[in-house]
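> One predicted model, sequence on top.
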Amino acid sequence: MMNRPSLTTWRRLATILVVLLISAAALGLRLRATQLLPIDYDEDDYLGAAQRYAQFLAAGDVRGLVDYAYNYEHPPLTKLLYGAAILPLPPAPLLPERPSTDPPAKSLPQPHFRIARTVSAVLGALEVLALTILQPLAGLLLAVHTWTIKYTSQVMLEPLPSLTSLLTVLFYINSRRSRSSGRIRAATGWSILSAVALGLTAASKYTYCIVALAIAADAVWLALAARSLRDDAAARTLRDDAGALDHPLRAAIFELLLWGLIALAIFFAANPRLWSDPFGRLAQSLRYHGEYAQSAHVQQYNFPFWQPLVYLLGPVPWHPGVFVVMLDTFITVLAGLGLGRLWREYRVCALWLAIGLGFLLVWPTKWPQYILTITAPLSLAAGLGFRAALWEPLLRSVQRRRADGRTAAAARHAAAAQRVARRDARRAIPWLTPGIIALSLLALFPLIYQAAVALTDFNAISIRDGIQGGVWRAVWQGLTGQAQPVAVGIFESVTRTKEVHWAGPSVLIQLLGGAEPDLLAFNLLWAALSVSLQAVLGVAAALMLHRRGVRGRNVWRTIFILPWAIPEFVGALIWLRILEPGFGWLALAQGIPADALRAQAVAGPNATLVQLLVAATWYGFPLIMLAATASLKLTPDEVYDAAAMDGAVGWQRFRWITWPLMLPLLAPALFVRGIFAFNQFYLFYTMRVEPPTITLATASYYLFTPTGYFGGQFAVSAAINIFTVLVLLGLILWLARLTRGEATEEVTYA
């Protein structure tokens, strides 16, 4: 009699099936993109290099492999792989070696171009396979990420280093797991594989080597954690036979050096161009990137430093019909929800994401393909975020309902509680009615009317019809199927008529799908930076004035509160007079010529952001200071005395004593300032800033005002307002969840 497969066996088979299905879907999406995507920048350059490498390989010309200098700024491994793929094909006329800044070629030789793109798609699917094995939902999200599909379906450098950098981290994770379970030999093997993958990554494209920084940071973190437990005999690991490496940090550094040397050896072995002059040609290649980042070609685009966030918050905008689904915005939102779990479960991937994003924000070259350095950890964070924020709460809710329905007593108790709640509600209705009416007139009706306007094409031309009931007529016709929706775009010239028409939720769907990621990216960045600076300055001022022996404490507090007492519009006017180019107080005080200061002021969005942050921090920090001061006054001195007896000083005292006790009062102030910052309007309007440094509220005003080329689009302005409300609700729920544990924690003093 045959044994039936166990439940564990069925689960393994189901997991294997899911992994294969996700990988097959990833390959199918990328093969589809290889057929539909037009020829992009650099594809002709890399295919031309592949043609020449194929010639060298066919002729056994080692000298040609070593001395081929076109496109020398990038390592040759990916181009060598493309060359090996087209090697069996009949030779085609060589593509000319043109400057990389030239427009892409109009046609490329076939089937060489198709084969090279297919190799790219296979490598992209293998990356998805590797991530799916670690976390299936993360692999699915990476499989449908449009930027990843685009640049792993073209003849680009990204597919191979994307795969090998992910393998570098995955092999490192396996090494750590093997070490923690006592399998030292397996840990050593995985560590060597990680080093090999890192060497191949460096031989493919330099920027992907940020994974090495993440792994080094994680290894040092673990070593410092082990060092803090040095009194525990079980924590004294990483000791060699001679007992020389009995210090965890020293041992970790030694292992990292060995790991780096192996990776360096693989890098030189896989980079033929370095065989004749390793250090000279490597320095030449690296120097090119620094010079190119400061070149006129890069500076002419004048991208803000937060441009990578724009790419991450929206799908590829250039190729309609190529991508089956466009979920990039939701992937980034889910990644934000999963950052905490990513840190707890895969700290090295969290470090990879943080270091990579920091590099992308700092590095002057802002091409969209660079974000592929972090799309793998981003997808992993998104998968964990979906599980933590959506899937697990849903399961817990279902389990609670099942548990509540198991006993008749629980059902009777729930029914009785509902009857009591309904009775209390009926008794309260007469007292609540005036407030409900006032709330409906002042808040709910304007919101409902604005939502109705967002479903139409209401504009300045049709204002008479809209005010006389055209908005409600159009909405009724659309909801009842009597009218077909008209096309309405964002920041687009539209055909306007004197009647209001049904447009449907198209504009809102465009916004939710990432149609204007530059607005959302700046708005989120602005809220985060302005509130963070206000919090730092406000808490610092409160701490300084709370110290013993400070003279004139109340006077200083009064002075610091003055910016908050000044109306926001007036404060914005003050800063406009200070920073106005040419005739502002700053220009007059420093004697700077008007033209020179004006050139500095309009040099780019980065300088504009700095000026705006200075003004916002000035009139935003007093509220934070007041909340911090109140919390400090409520904290008894006995807590600090006990901490001093335990040896807590400086940063430890603030991190573990002051900050947790301050957060319950500070969190509401941060919420309020965050809402004000996200809806900031007066400052941007008064300072006369233009896109991309405007908030959603400012964009809504520009679209609403019946002046300018895109002005008078009331419906689009209303849709942006509804979208802002939805984003704010999401941010409030997310921040409330982050601070719930610490902000509501009760403190008991003995």
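Right, received. Where do you want to start? Numbering: from 1, shown residues only.

> alpha carbons only for contacts and neighbour counts from here, please
Will do.

> how about residue 671, secondary structure?
Of the three states, residue 671 takes helix under DSSP: H, G, I helix; E, B strand; the rest coil.

> Please, which helix or strand holds the residue found closest to it once you drop the neighbours it is linked to in the chain?
For residue 671, the nearest residue in space outside its immediate sequence neighbours is residue 732; the separation is 7.2 Å by Cα to Cα, 6 or more residues apart in numbering. Element membership for residue 732 (DSSP states H and E) is helix 714-743.

> repeat for residue 266
helix 248-269.

> Presented hereafter is structure B, for comparison with structure A:
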Amino acid sequence: MSRTRLLALLVALAAVLVAVWQRAHAVERLGQDFDEATYLPIAFTYAGMLEEGRWADIGKLRENFEHPPLVKLLFAQTVRATGAPEPDWSNVPMGQPIPDAARPVFRATRSLSAVAGVLQVGLVALVDPLGALLLAWDPYHTKYTSQAYLEAVPGLFAVLALLAFERARRHGFAPGWTAVSGALLGLAAAGKYPYGLVGGLTFLPFLVAGARTRWRPWAAIVVSTAAAFLLVNPALWSSPFALLWESITFHWDYSHNEHVRRAALPWYQPLAFLTDTWLSASDPGIYLTHFNARALLPLAVVGLPRTWRERPVWAVGAVVGLVFLLLWNTKWPQYLLLVLPALCVCAGGGVRTLAHGAVRLYRKVQGSRSRVSAGG
């Protein structure tokens, strides 16, 4: 094994270990967050339906209908598998240490998210080990893949979709891998709609440029995406188009409602989140470093040209994701997970670009010194 490959392997291993350590601590130490107070009671409702075989009733549940039920159903199955009892939610304070009575359900459901988060880091390590290390200790990725949020599972499917789409592109968009990437994209959308939207917009320019007027690749990705999305989305089974439209339009209305307007977050708020140490400083016992707040965006900018040459799908994913975050009115910090894996890949390319530049500069200086010495 070459020295370069050995170093890459060691960095990838370090990334996975950091990801496991940081998320394990976050699962245990983070207090209840706002969305957990919505998703976990629904998970127990779904668990009751599943226990009684009432699949048809899943689509009738109107609470939180704006988000598809896939991740909440996974939380429900986790609750059933572990036997975690439902706590008295009125006795689970927001942002405070989890009471002992509620700890089993939080530990079980958060562990599901954490496993998906660690798997994302491991998959990114296949693309860029340095990018995986940046993702491993990123405070936003850690927090929202260590709580019972919707982000971790669709984020995992989105990363898998990018990898499969890269393979499809290398094979000239043969229907097989193209269909696999579409199915994974559909699963990502069935976890949370924006992951499917950002992934689809990332794929689109490559399909336009590479598939052109060939109908098979387009059919493969459209059919597989739609089939996977509907298959794992029982909330839409009774009336797919009407219910999907209702759910999607909710997000548009919500992004313009009083709650969002009252928050008054500026259009550049995602960039402010990425460059602020507020989260990494909030609990030094969980988040290892402020490094990403200081360097992630600059490194991604430096590494974007290199990533475009080496892994163009990830470069486009980073740009599309950032543009989406800047344009979309809802600016909550968990939305950063739409772009963080691709952004970290670009930043890993930035680290390598700077390192190679430093080596070239050093060799140039050494060569100049040698010529001066020889001339003297």
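Great, that's in hand. Worth saying up front: this structure is predicted, and the values here are computed from it rather than measured.

> rewinding a little: can you give me how far the helix holding residue 266 of structure 1 is from the chain middle?
Centre-to-centre, helix 248-269 of structure 1 and its host chain are 30 Å apart (Cα atoms, centre = their mean, to the nearest Å).

> Could you do stretch 114-130 of structure 1 as well?
25 Å.

> and it, which stretch of structure 2?
Aligned by TM-score structural alignment, stretch 114-130 of structure 1 falls on residues 107-123 of structure 2.

> Likewise for stretch 57-65 of structure 1?
Using TM-score structural alignment, the partner range for stretch 57-65 of structure 1 is residues 50-58.

> List the buried residues for the matching stretch?
Residues 50, 58 are the ones in stretch 50-58 of structure 2 that count as buried (16 or more other Cα atoms under 10 Å).

> Could you verify that residue 85 of structure 2 is part of a strand?
No - counting by three-state DSSP, residue 85 of structure 2 is located in no strand; its state is coil.

> My read is that it contacts residue 104, right?
Yes - with contacts counted by Cα atoms under 8 Å, residue 85 of structure 2 reaches residue 104, the gap being 7.4 Å.

> who's more crowded, the two?
Summary of the neighbour comparison: residue 85 of structure 2 and residue 104, criterion other Cα atoms under 10 Å, with residue 104 having more neighbours (19 against 14).

> How is that one assigned, secondary-structure-wise?
When states are read from three-state DSSP, the local structure at residue 104 of structure 2 comes out as helix.

> mind listing what it touches?
With contacts taken as Cα atoms under 8 Å, 6 or more residues apart in numbering, residue 104 of structure 2 has the following neighbours: 84-85.

> One more pass at 6 Å, please.
For residue 104 of structure 2, the residues meeting the contact criterion (Cα atoms under 6 Å, 6 or more residues apart in numbering) are residue 84.

> do residue 117 of structure 2 as well
Residue 117 of structure 2 makes contact with 145, 152 under the criterion Cα under 6 Å, 6+ apart.

> To which secondary structure element type does it belong?
Using three-state DSSP as the criterion, the local structure at residue 117 of structure 2 reads helix.

> ok, and residue 640 of structure 1, which helix or strand is that part of?
When elements are defined using DSSP H and E, residue 640 of structure 1 is found to belong to helix 637-645.

> Which positions within that helix qualify as buried?
Quick answer for helix 637-645 of structure 1 (16+ other Cα under 10 Å): 640, 643.

> ok now it, how far from the chain's centre?
For helix 637-645 of structure 1, the distance between its averaged C-alpha position and the chain's averaged C-alpha position is 40 Å (Cα atoms, centre = their mean).

> Over in structure 2, find the residue span the helix or strand that that helix is followed by aligns onto.
Scanning forward in sequence from helix 637-645 of structure 1 by DSSP H and E, the next helix or strand is helix 650-653. Matched against structure 2 by TM-score structural alignment, helix 650-653 of structure 1 finds no partner residues.

> quick one on the thing from earlier: how far out from the middle of the chain is the match of stretch 57-65 of structure 1?
The chain centroid and the centroid of stretch 50-58 of structure 2 are separated by 29 Å, computed with Cα atoms, centre = their mean.

> again, but for stretch 209-223 of structure 1
Remark: stretch 209-223 of structure 1 is offset 21 Å from the chain centroid, using Cα atoms, centre = their mean.

> same check, this time on stretch 56-67 of structure 2
Computed by Cα atoms, centre = their mean, the separation of stretch 56-67 of structure 2 from the middle of its chain amounts to 24 Å.

> Over to stretch 321-328 of structure 2?
14 Å.

> In structure 1, which residues correspond to it?
Against structure 1, stretch 321-328 of structure 2 falls on residues 356-363 (TM-score structural alignment).

> For the stretch 51-200 of structure 2, which segments are assigned as helices?
Assigned by DSSP state H, counting those that start in this stretch, the helices in the stretch 51-200 of structure 2 fall at 70-82, 103-127, 129-137, 139-144, 152-170, 175-191, 193-210.

> Report the mean deviation for the shortest one after fitting onto structure 1.
If I follow you right, that is helix 139-144 of structure 2. Between helix 139-144 of structure 2 and its aligned stretch in structure 1, the superposed structures give an average distance of 1.0 Å (mean Cα distance after the TM-score superposition for structure 1).

> Over in structure 1, find the residue span that helix aligns onto.
Residues 146-151 of structure 1 are where helix 139-144 of structure 2 lands when matched by TM-score structural alignment.

> Of all the residues in that stretch, which ones are buried?
When burial is assessed from 16+ other Cα under 10 Å, stretch 146-151 of structure 1 yields the following buried residues: 146-151.
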